[in-house]
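Chemist: the following block contains a protein sequence and its predicted model.
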Amino acid sequence: MQKPWLVQYPPGVPAEIDTDAFASLKDVLASSCARFADLPAYRSMGAAISYRQLDEASRAFAAWLQKVAGLQRGDRVALMMPNLLQYPVALFGVLRAGMVVVNVNPLYTPRELEHQLKDSGATAIVVLENFAHTLQQVIAATPVRTVVTTQVGDLLPPFRRVLTNAMVKHVKRMVPPWRLPGTVGFNRALELGRAQTFDEVALTHDDLAFLQYTGGTTGVAKGTMLTHGNMVANVLQLTAWVGPNLRAGEETAVMPLPLYHVFALTVCLTLAGLGEQTVLVANPRDLPAFVRTLRQTRFTVIVGVNTLFRALLDAPGFADVDLRHLKLAVAGGMAVQRVVAQRWKQRSGVPLMEGYGLTEASPVAIANPVTIEEWSGLIGVPIPNTEAAILDDAGKPVPPGEVGEICLRGPQVMRGYWNRPEETANVFTADGWLRTGDMGTMDEQGSVRITDRKKDMIVVSGFKVFPNEVEDVLALHPGVLEAAAIGVPDARSGEAVKAIIVPKDPALTEADILEHCRRQLTAYKVPRIVEFRREPLPKTNIGKILRRALREDAKAA
């Protein structure tokens, strides 16, 4: 097909890349660890590990999985941790052993965790002790038989490790009581693994690397099958896209987004491929601590979502952060608001580089060139080896400037949904286009703009919330007769969840609803607004609630 967007590629960015340069993510890691052995790879809480140490520790963990835990190639291993040094060690260890990573949000409720572990068939999990009590409640109903627990400070220097773990557990009391017989500590697993011989595993592009869970219009989270080929392609695509602006082995990136989120995950893998140092921020919501980290770091790259950049701009002390060395500020996961983009450029001198993707595309497919001088509201152009088209409901291209569904093809596009062949078939056209569910336009030079979402998905600070899941939880409350969930604009998070309820019990209160939801849903899925109505909710002639009409009511109000 014609690719009008190529005229916008900056000098040095190729139209096509060699996706066969690496057979797997394991090979990408091995190359970086050999090339940048003595450089720092990751930094967290003031401590760093080099690429050599990352290589040794991940090899030890891989050997433990193989020889001590007895796991086999292709087994699924869940990771349930925030951004700590343990995360990349475990991640690369699982991949090196030829196993499949299942990323888990540590803040999941028991219901959400049980679904993901059962659906993925994960037989092992690495979990931060702070969240072990959640696992304890559901493990008997899942296939998990191997549990590795870790504490916040496990990979810090010895004195700081003891002090940090004691503070977290006994002073801040951040570890609820838990009991999981037969667990092994993360450092003990590394110790045992170092005494084993690691068996190298030959991986190809066809081998599964991640089951990355995403929602759906049915409200049931689906495992997106991302192969080593998908992930290698996206890593190399992003390397080609940002490479001309960065110097391998010389940059420091700040990563406040959780690595269990696919956007942060792939950016992290790209930075590792370039031999950069990544500063992991475990809790960016602690703005004073986050700002202190920024003040202490000579960083050249920062990655975030609109919500985070806005919070930083409003945070006390951010005016004192040295941004003179900043080269690249990457924004993804949700739409960037114009006022945030303008304020960021004014404060830093560097524009927010917005991109677009989805879990099913590993995730990046469209991005603004790094050479832009101002944010434009466009999501950019297709990156190398990627095709994009705006199609109508019949799968036919629409003329430039007209609205249709954004559709994608490329080597980063998923194999399909785990054990869901029908849903996989529904998301692809007959000629292989991935239907994104997002509506947009493309101009004559190939620039893409999002206009609306075809699905009812709500995006809260870059995280997807699907109305059916929220509505299912609302319906469980005995005082609820009817319920709907919609997204409404929110100044800080982009969108917020609004629940519209017809009560069965006239004494039902907003506090009752929120308490119920907090027990069943991760925090970002909990409704921010609760509205009670006496009249039945608007419905189609077959009884389906008209969310569109509810959104129009909210907009009018």
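Modeler: Yep, it's here. Numbers count the residues shown, from 1 in each chain.

Chemist: going by C-alpha atoms from here, please, whenever you check contacts or count neighbours.
Modeler: Fine.

Chemist: tell me which element Thr424 is part of?
Modeler: helix 421-427 (DSSP states H and E).

Chemist: and that helix, what's buried?
Modeler: Neighbour-count burial for helix 421-427 flags 424, 427 (criterion: 16 or more other C-alpha atoms under 10 Å).

Chemist: list the contacts of that helix.
Modeler: With contact meaning C-alpha atoms under 8 Å, 6 or more residues apart in numbering, helix 421-427 is reached by 416-417, 434-436.

Chemist: weed out the non-buried ones from these.
Modeler: Among the contacts of helix 421-427, those classed as buried by 16+ other C-alpha under 10 Å are 416-417, 434-436.

Chemist: now tabulate those in CSV and tack on distance to Leu550 and secondary structure.
Modeler: Below are those laid out as CSV (distance: C-alpha to C-alpha, whole Å; DSSP: H, G, I helix; E, B strand; the rest coil):
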residue, distance to Leu550, secondary structure
Gly416, 33, strand
Tyr417, 31, strand
Leu434, 29, strand
Arg435, 26, strand
Thr436, 24, strand
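
Chemist: now the residues you listed in CSV, with distance to Val497?
Modeler: CSV is the format used below for the buried ones among the contacts of helix 421-427 (distance: C-alpha to C-alpha, whole Å):
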residue, distance to Val497
Gly416, 28
Tyr417, 26
Leu434, 27
Arg435, 25
Thr436, 22
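
Chemist: mind picking the one among those that's closest to Gln337?
Modeler: Closest to Gln337 out of those is Thr436 (21.5 Å), distances taken as C-alpha to C-alpha.

Chemist: report the secondary structure state of the residue nearest to Ala240 when sequence neighbours are not counted.
Modeler: Nearest non-adjacent residue to Ala240, counting by C-alpha to C-alpha, 6 or more residues apart in numbering: Val13, 5.9 Å away. Following DSSP: H, G, I helix; E, B strand; the rest coil, we place Val13 in the coil state.

Chemist: count of neighbours near Val13?
Modeler: 20 (other C-alpha atoms under 10 Å).

Chemist: pretty sure it contacts Trp241?
Modeler: Yes. With contact defined as C-alpha atoms under 8 Å, Val13 reaches Trp241; the gap is 6.1 Å.

Chemist: mutual contacts of the two, please.
Modeler: With the criterion set as C-alpha under 8 Å, 6+ apart, the contacts of Val13 and Trp241 do not overlap.

Chemist: ok, the closest residue to Ile545 other than its chain neighbours to Arg547 distance?
Modeler: Closest residue to Ile545 apart from its sequence neighbours, by C-alpha to C-alpha, 6+ apart: Lys539 at 4.2 Å. Per C-alpha to C-alpha, to the nearest Å, Lys539 is found 9 Å from Arg547.

Chemist: quick one, which of these two is more surrounded?
Modeler: Comparing Lys539 with Arg547 by neighbour count (other C-alpha under 10 Å), the higher total belongs to Arg547, at 19 against 12.

Chemist: right, and the more buried one touches Ala483 too?
Modeler: No. Arg547 lies out of contact with Ala483 (C-alpha under 8 Å); the separation is 10.5 Å.

Chemist: try this one next to it:
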Amino acid sequence: MNGQPTVPARTDARVHDLLDEATAERPDAWAVSDGTGRWTYRELAAHSHAVDAWLRAAGVGHGDRVLVQLPSTRELVALLYGTARRGAVLVPVNTGMKDYHLRAVVENAEPALIVVTDPAVERIGALAGEVPVRGLGPAWEEITALRGREVRPPEAPVDADDIAVLVYTSGSTAAPKAVICPHGRMVFATEAIGLELGYRPDDVVFCRFPISWDYGLYKVLLTAAGRSELVLADGESDLVLLRRIRETGATIVPIVPSLATMICALAAREPARESRVRLFTNTGAALPKSTADALRSAFPGAEVVVQFGQTECKRVSVLPPAFQDAKPHSVGRPLPGTRAFAVDDEGRPLPPWQTGEIVVEGPHVMPGYWRAPEQTARAFRPAPGGGLRLHTGDFGHVDEDGFLYYEGRRDDMFKHKGVRMSTTEIEAAATDVPGVRAAAVLPPAEDRPLAVFAEGDIDPHTLLKELSLRLEPAKVPAVSRVVDELPLTPHGKHDRKALARLLEGATA
């Protein structure tokens, strides 16, 4: 991980090729485990073929969307690979997504099939209209029965340019929007990241994040590319987190700052012990140096790797440990085979150390947003040399060696508790609450919590309760204030500086 890798990542492979290649090389090696069991690569591949056959029998064809709202288990991994084999498109949504947003996702994705937990079938069916909704329990019995068949149906033709996954993420509109993720670009991103991180066949990757988030989704692909084992721990209790990392023999632990803080707090309660962990990989937000140092102390010999990215290209840059002392404030260098640099308002590249918008070019840049041409045109623009250039909306600069330095966003996007979100979507949920005329959200800062302000006839506690029914837990503000009138700038926008003063006054 010292020098830039020279082996190119592929652009012409399909998502399920990663699984098939791993199965051919290490059929009896462990591939994936969860709280209920463990599969080898041979078993995972067999289940994925059964999913393909099951989808075929259900009438799911090439390009059809299959929406799943399921916990991150072995079955979901098989559904990912089986849907890829069918040439269909997996649409994984977070189990915490409330009906308020899920209804918009169903309308936007227009799935041919929805798979959810058994207790959710009736509720989801009510909002899905004519779309078939299947519970995972009965569906998995049918899939398991198909796995025992001797003769497999012929696989559907799948091209590297076909869409494999739609990843719904927050954006500049109230409803979630989906990043289009074709097979070839996902495989390129996976292999390019793998070249930097160096996943190995003896690695055990402890994944705390849902597959509906691209951070969790790509762990499925990275472990297959590395012939490693994936431990799905999204449903594990916080109290047993440290014990499970040790029991599973984890060697790689993906983190966000809040998870790292929790691990450090648990480790501080007991004496230092030997550990197999060799690598922590951080994303979602900047990891404080004190937290990184605490991880190294609790897990002797482990390295902490900084990463920077967006779903729209998966990963922008990685800072290998060899450069962390020399470039402690950098978010890394672009992935092998890609470019990332700063441009001015006219899109012209800026020299080192000059601040501008960070743009990204390379085979990992996704083609756009699903059924959102205006948003696609703003973010995904033709690159002068061909291909696409992703305008990230992030500002920063590069140094003379091409390493990136992140300085902040220009719009209303922010990350909180490792989750990307926008003020717009929270404000839209607030104005959906009866009694609220208008709403404004103040993003969290180092000295203040995520807060929502509302005009209207509503109790602040009631507003937070109503928001908890509409938003995922991480997106629910910690503080609510009801005001007579929201402060605005001369241009009619929410005056967030005034909101911050209001919050400070109320807190005092």
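Modeler: Yep, it's here. A quick note: this is a predicted structure, and the numbers were derived from the prediction, not measured.

Chemist: ok so, going back, aligned to the residue nearest to Ile545 of the first structure, what sits in the second structure?
Modeler: Using TM-score structural alignment, the partner of Lys539 of the first structure in the second structure is Thr489.

Chemist: what's the answer for Val267 of the first structure, then?
Modeler: Counting by TM-score structural alignment, the partner of Val267 of the first structure is Lys219.

Chemist: which helix or strand contains its match?
Modeler: With DSSP H and E as the criterion, Lys219 of the second structure is inside helix 214-226.

Chemist: ranges for the helices of the stretch 201-350 of the first structure?
Modeler: Counting by DSSP state H, counting those that start in this stretch, the segments of the stretch 201-350 of the first structure that form helices are 228-242, 262-273, 287-295, 306-314, 338-348.

Chemist: any chance of CSV for those, columns mean neighbour count and distance to Arg519 of the first structure?
Modeler: Compiled in CSV, the helices of the stretch 201-350 of the first structure are given as follows (neighbours: other C-alpha atoms under 10 Å; distance: least, C-alpha to C-alpha, whole Å):
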stretch, mean neighbour count, distance to Arg519 of the first structure
helix 228-242, 25, 35
helix 262-273, 23, 25
helix 287-295, 17, 26
helix 306-314, 19, 25
helix 338-348, 16, 33
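
Chemist: to Gly377 of the first structure, which of those lies closest?
Modeler: Closest among those, using C-alpha to C-alpha: helix 338-348, at 7.2 Å.

Chemist: which other helices and strands contact the closest one?
Modeler: helix 306-314, strand 352-357 (3 or more C-alpha pairs under 8 Å, 6 or more residues apart in numbering; DSSP states H and E).

Chemist: where in the second structure does the last one fall?
Modeler: Aligned by TM-score structural alignment, strand 352-357 of the first structure falls on residues 304-309 of the second structure.

Chemist: check the mean deviation of the helix holding Lys219 of the second structure from the first structure.
Modeler: Mean deviation of helix 214-226 of the second structure relative to the first structure after superposition (mean C-alpha distance after the TM-score superposition for the first structure): 1.4 Å.

Chemist: now that helix: how far from the chain's centre is it?
Modeler: Here helix 214-226 of the second structure shows a centroid-to-chain-centroid distance of 11 Å under the convention C-alpha atoms, centre = their mean, to the nearest Å.

Chemist: then stretch 449-466 of the second structure?
Modeler: 28 Å.

Chemist: what does that stretch contact?
Modeler: 427, 430, 433, 435-444, 476-486, 499.

Chemist: doesn't His47 of the second structure belong to a helix?
Modeler: Yes. His47 of the second structure sits within a helix when classified using three-state DSSP.

Chemist: what about it, neighbour count?
Modeler: Quick note: His47 of the second structure (other C-alpha under 10 Å) scores 26 neighbours.

Chemist: quick check: nearest residue in space to the alignment partner in the first structure of it, chain neighbours excluded?
Modeler: Under the alignment (TM-score structural alignment), His47 of the second structure maps onto Ala57 of the first structure. Nearest residue to Ala57 of the first structure in three dimensions, chain neighbours excluded: Val89, at 6.2 Å (C-alpha to C-alpha, 6+ apart).

Chemist: surely the one you found and Gln53 touch.
Modeler: No. Contact criterion C-alpha under 8 Å: Val89 of the first structure and Gln53 do not qualify, at 9.3 Å.

Chemist: the two - which one has more neighbours?
Modeler: The neighbour comparison of Val89 of the first structure against Gln53 (other C-alpha under 10 Å) goes to Val89, with 24 against 18.

Chemist: so that one is in which element?
Modeler: helix 86-96.

Chemist: chain center to that helix: distance?
Modeler: Put simply, helix 86-96 of the first structure sits 16 Å off its chain's centre (C-alpha atoms, centre = their mean).

Chemist: what span of the second structure lines up against the next helix or strand after that helix?
Modeler: Sequence-wise, the next helix or strand downstream of helix 86-96 of the first structure (DSSP H and E) is strand 100-103. Alignment of strand 100-103 of the first structure against the second structure: residues 89-92, by TM-score structural alignment.

Chemist: got a list of contacts for that stretch?
Modeler: Contacts to stretch 89-92 of the second structure, defined as C-alpha under 8 Å, 6+ apart, come from residues 63-70, 80, 83-84, 109, 163-168, 211-212.

Chemist: same question for stretch 145-164 of the first structure.
Modeler: Here stretch 145-164 of the first structure has contacts from 47, 69, 84-86, 123-130, 132, 165, 168, 182-187, 189, using C-alpha under 8 Å, 6+ apart.

Chemist: one step back: report the contact partners of the match of Val267 of the first structure.
Modeler: 205, 207, 230.

Chemist: try it again at 7 Å.
Modeler: For Lys219 of the second structure, the contact set (C-alpha atoms under 7 Å, 6 or more residues apart in numbering) is empty.

Chemist: what does Leu280 of the first structure give?
Modeler: Leu280 of the first structure makes contacts with 42-44, 83-84, 254-256, as judged by C-alpha under 7 Å, 6+ apart.

Chemist: residue in the second structure matching it?
Modeler: By TM-score structural alignment, Leu280 of the first structure lines up with Leu232.

Chemist: so the counterpart of Asp20 of the second structure in the first structure, which of the three states?
Modeler: Under the alignment (TM-score structural alignment), Asp20 of the second structure pairs with Ala30 of the first structure. Classification of Ala30 of the first structure using three-state DSSP returns helix.
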